[in-house]
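Student: Below is the sequence, then the predicted model.
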Amino acid sequence: MDKREIILNTIIKEYIKNPTPISSKHLQSILTIQMSSATIRNYFKKMVEEGELEQYHISSGRVPAIKTLKIFWEKRLKYKNINIKNSRKIKESAKNYNIFCEYKFYEPNILKKIINFDDKYIVLEFEKSEFIIEFNEQLYKFFNQFVEVEAADLVSICKQIGLVTLAKKLEKILNDDIVIEGLKELLEIVSNNKEWGSKNLKDFLDGTLLDSLNPGIYFEKIVPKGYLAYNSMAKIEQKDAKMLCVGALYRDYDNFFKNLTKE
């Protein structure tokens, strides 16, 4: 790492610990390398000009810009499958780190076969269940495209093309027991972003978003500016699950996920 990277990473980590402006003097005291306050102020000036840092007032310290925090978490949040041995850690971590978290246990249910029953009914045979609807030739052709597709993905596809009623019926064959922790954080996001909340809160609470998202990190596509959403597969007390975590960009996601996986 060069000096600039060391300064930027130190500012980000310090801001995550305590989200207040960081002065050159304070930064000098916590850097792992020796550097004068004047040199730090020069770096500050360049970083503000280039949009990596922000300065709210002339006399105040600097804070990481939103784009800087987004890049930081894009590089660090790489948890593909989180192993949580004790579900109480989710409640504890959500409360301690002010992060909204919801999850539901997930059993793959693959569409294996489409049956036309006397042009009266369409039978969808899944691995673990069956689903029957009245026959419709277009629907019959439609479903035949999705043999070997997982039920949750099929629900998402139906919603995307406007088959909302059908999607809701299909959802009944899924396990819809959603566990929510850290609801206070989500409600705070809604309180600060009322228009966003009126459009999106329901999709968070009923699991629609949890079902539809692929694993990965999301920003303004899903949450308001200044926040992130992280969707991942998980194993919770030896059961397969999907998990969605949401919070401000300056929350401590490193320690949040470390705490989740402690025994």
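Tutor: In hand now; what should we look at?

Student: For the rest of this, base every contact and every neighbour count on C-alpha atoms.
Tutor: Noted.

Student: quick one: residue 49 from residue 69, how far?
Tutor: 17 Å (CA to CA, to the nearest Å).

Student: And those two? Which one has more around it.
Tutor: residue 69 (22 against 11; other CA atoms under 10 Å).

Student: which SS state does the more buried one fall under?
Tutor: What DSSP: H, G, I helix; E, B strand; the rest coil gives for residue 69 is helix.

Student: how near is residue 126 to residue 94?
Tutor: Taken as CA to CA, the span from residue 126 to residue 94 is 35 Å.

Student: oh, I was asking about residue 46
Tutor: Per CA to CA, residue 46 is found 36 Å from residue 94.

Student: Compare neighbour counts for the two and give me the winner.
Tutor: Applying other CA under 10 Å to residue 46 and residue 94 shows that residue 94 carries more neighbours, namely 26 against 13.

Student: you'd agree that one is up against residue 100?
Tutor: Yes - counting by CA atoms under 8 Å, residue 94 touches residue 100, with 6.0 Å between them.

Student: burial count for the closest residue to residue 180 other than its chain neighbours?
Tutor: What sits nearest to residue 180 in space, not counting adjacent residues and going by CA to CA, 6 or more residues apart in numbering, is residue 102, at 4.4 Å. Here the number of neighbours of residue 102 (other CA under 10 Å) works out to 23.

Student: Residue 102 belongs to a strand, doesn't it?
Tutor: Yes - assessed with three-state DSSP, residue 102 lies in a strand.

Student: Let me see the contact set for it.
Tutor: 178, 179, 180, 181, 243, 244, 245 (CA atoms under 8 Å, 6 or more residues apart in numbering).

Student: Let me know the helix or strand that the second one is in.
Tutor: Read that as residue 179. Residue 179 belongs to strand 178-181 when assigned by DSSP states H and E.

Student: need the next SSE after that strand, C-terminal direction.
Tutor: Where DSSP H and E defines the elements, the next helix or strand beyond strand 178-181 is helix 183-192.

Student: dropping in the other structure now:
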Amino acid sequence: MPAWRPSLTSPSTDRRWTIIRRYVEVQRGYLRNPLPAHAWICPTCRGVRGEGYSLCFRCQSHLTRSNGLLADLVLPISYSPRTGQHHHNLRTYKGTARSEQAQRSLLALLLLFLRDHLDCVAARTGASPTHVITVPSTRNSLGPHPLTDLVGARLRLPWIVSGVNPSYGSDDHDFHADWFSPALPPSPEPVHALILEDTWTTGARVQSLAYALKAAGATTVAAVVLGRHVDPTYPPARRLMDAITSPVFDTARCVLEAD
């Protein structure tokens, strides 16, 4: 991996953070801050919910099927319309022909967001993350997830590994309590897990992993997602697309601050 990438704990005066901010700055034209919770915006995933309902259909389904044992906090960094550049980056940073430009862009965005907003996670959950995990790939179980490779040791947190139930494929969009089997390390101290995910479409994999982490003994679970997928052709999403057409991405704002 390119050597310019600093750890999250590098001093704020480190010139590499200046480079990272420049990488994020050039993305501001196509990134879009998630909207605050609203009568038609789901407070969990920031997708569209029906007015009069507390959550969107998918998030309500996860809540019901898990008996409430879900992530304490979900923080999407940006919307990711299917026809946009952010969506393209999220597709091409992994796979057989990985784009280094997409990797640099996404890693810069993730590191800067975590540097500026990890305190927001601690404020909401009551504790700073002690361990980190990516949602295991259900498409190819060989080797670590590309996001794990991308982040590496930069967060200075120990990684949690997890098995995957092969009964559920990558096209499964439902919550399953037995989808993942994370191995929490033995520790006398509480485990506060940070899930990193590249794309949230239905949230089934993130919430299935959050359930498994809590069932395994994690005290709190927070999820940070690079892109909240939006399908512009889905009629209910058109209202959301209209709302995010013009604003330029604000690197200093997260959804908690928006709320």
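Tutor: Arrived safely, thanks for sending. Just so you know, these numbers come straight off a predicted model, no measurement behind them.

Student: Quick TM-score on the pair, please.
Tutor: In this superposition the chains share a TM-score of 0.25, using TM-score structural alignment, normalised by the length of structure 2; 110 aligned residues with a CA RMSD of 6.3 Å.

Student: roughly how far apart are the residue nearest to residue 180 of structure 1 and residue 94 of structure 1?
Tutor: Separation of residue 102 of structure 1 from residue 94 of structure 1 (CA to CA): 10 Å.

Student: Need the overlap of contacts for the two.
Tutor: Here residue 102 of structure 1 and residue 94 have residue 181 as joint contacts, going by CA under 8 Å, 6+ apart.

Student: counting contacts, what elements does the helix or strand residue 124 of structure 1 falls within pack onto?
Tutor: Using DSSP H and E, residue 124 of structure 1 sits in strand 121-126. The elements that strand 121-126 of structure 1 packs onto, with contact taken as 3 or more CA pairs under 8 Å, 6 or more residues apart in numbering; DSSP states H and E, are strand 111-117, strand 130-134.

Student: Mind giving me the packing neighbours of the first one?
Tutor: Counting contacts by 3+ CA pairs under 8 Å, 6+ apart, strand 111-117 of structure 1 packs against strand 121-126, helix 137-144.

Student: how about it: buried residues?
Tutor: 111, 112, 113, 114 (16 or more other CA atoms under 10 Å).

Student: Run the angle between that strand and helix 137-144 for me.
Tutor: Strand 111-117 of structure 1 runs at 160 degrees relative to helix 137-144, counting by axes from the mean of the first three to the mean of the last three CA atoms, to 10 degrees.

Student: can you check the shortest one too?
Tutor: Between the axes of strand 130-134 of structure 1 and helix 137-144, defined by the same axes, to 10 degrees, the angle is 160 degrees.

Student: For strand 130-134 of structure 1, enumerate the helices and strands it packs against.
Tutor: Short answer (3+ CA pairs under 8 Å, 6+ apart): strand 130-134 of structure 1 packs on strand 121-126.

Student: mind redoing it with 10 Å?
Tutor: In terms of contacts (3 or more CA pairs under 10 Å, 6 or more residues apart in numbering; DSSP states H and E), strand 130-134 of structure 1 is packed against strand 111-117, strand 121-126, helix 137-144, helix 164-171.

Student: ok, longest helix in structure 1?
Tutor: Across structure 1, the longest stretch assigned as helix under DSSP state H is helix 3-17.

Student: quick one: buried residues of that helix?
Tutor: Buried residues in helix 3-17 of structure 1, counted by 16+ other CA under 10 Å: 7, 8, 9, 10, 11, 12, 13, 14, 15, 16.

Student: Hmm, the fifth one is touching residue 43, no?
Tutor: Spelled out, that is residue 11 of structure 1. No - judged on CA atoms under 10 Å, residue 11 of structure 1 makes no contact with residue 43 at a distance of 11.8 Å.

Student: Now do the buried residues in stretch 192-210 of structure 1.
Tutor: Neighbour-count burial for stretch 192-210 of structure 1 flags 197, 200, 201, 204, 205, 207, 208, 209, 210 (criterion: 16+ other CA under 10 Å).

Student: isn't residue 89 of structure 1 right up against residue 83?
Tutor: No - with contact defined as CA under 10 Å, residue 89 of structure 1 and residue 83 do not form a contacting pair (11.3 Å).

Student: need the helices and strands packed on strand 121-126 of structure 1 in TSV with distance to residue 74 of structure 1, can you?
Tutor: TSV is the format used below for these (distance: least, CA to CA, whole Å):
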stretch	distance to residue 74 of structure 1
strand 111-117	34
strand 130-134	40
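
Student: For residue 258 of structure 1, find the nearest of these.
Tutor: In terms of CA to CA, the element of these nearest to residue 258 of structure 1 is strand 111-117, at 36.1 Å.

Student: So residue 224 of structure 2 belongs to a strand, correct?
Tutor: Yes - under three-state DSSP, residue 224 of structure 2 sits within a strand.

Student: do you know how far it is from residue 121 of structure 2?
Tutor: Separation of residue 224 of structure 2 from residue 121 of structure 2 (CA to CA) stands at 9 Å.
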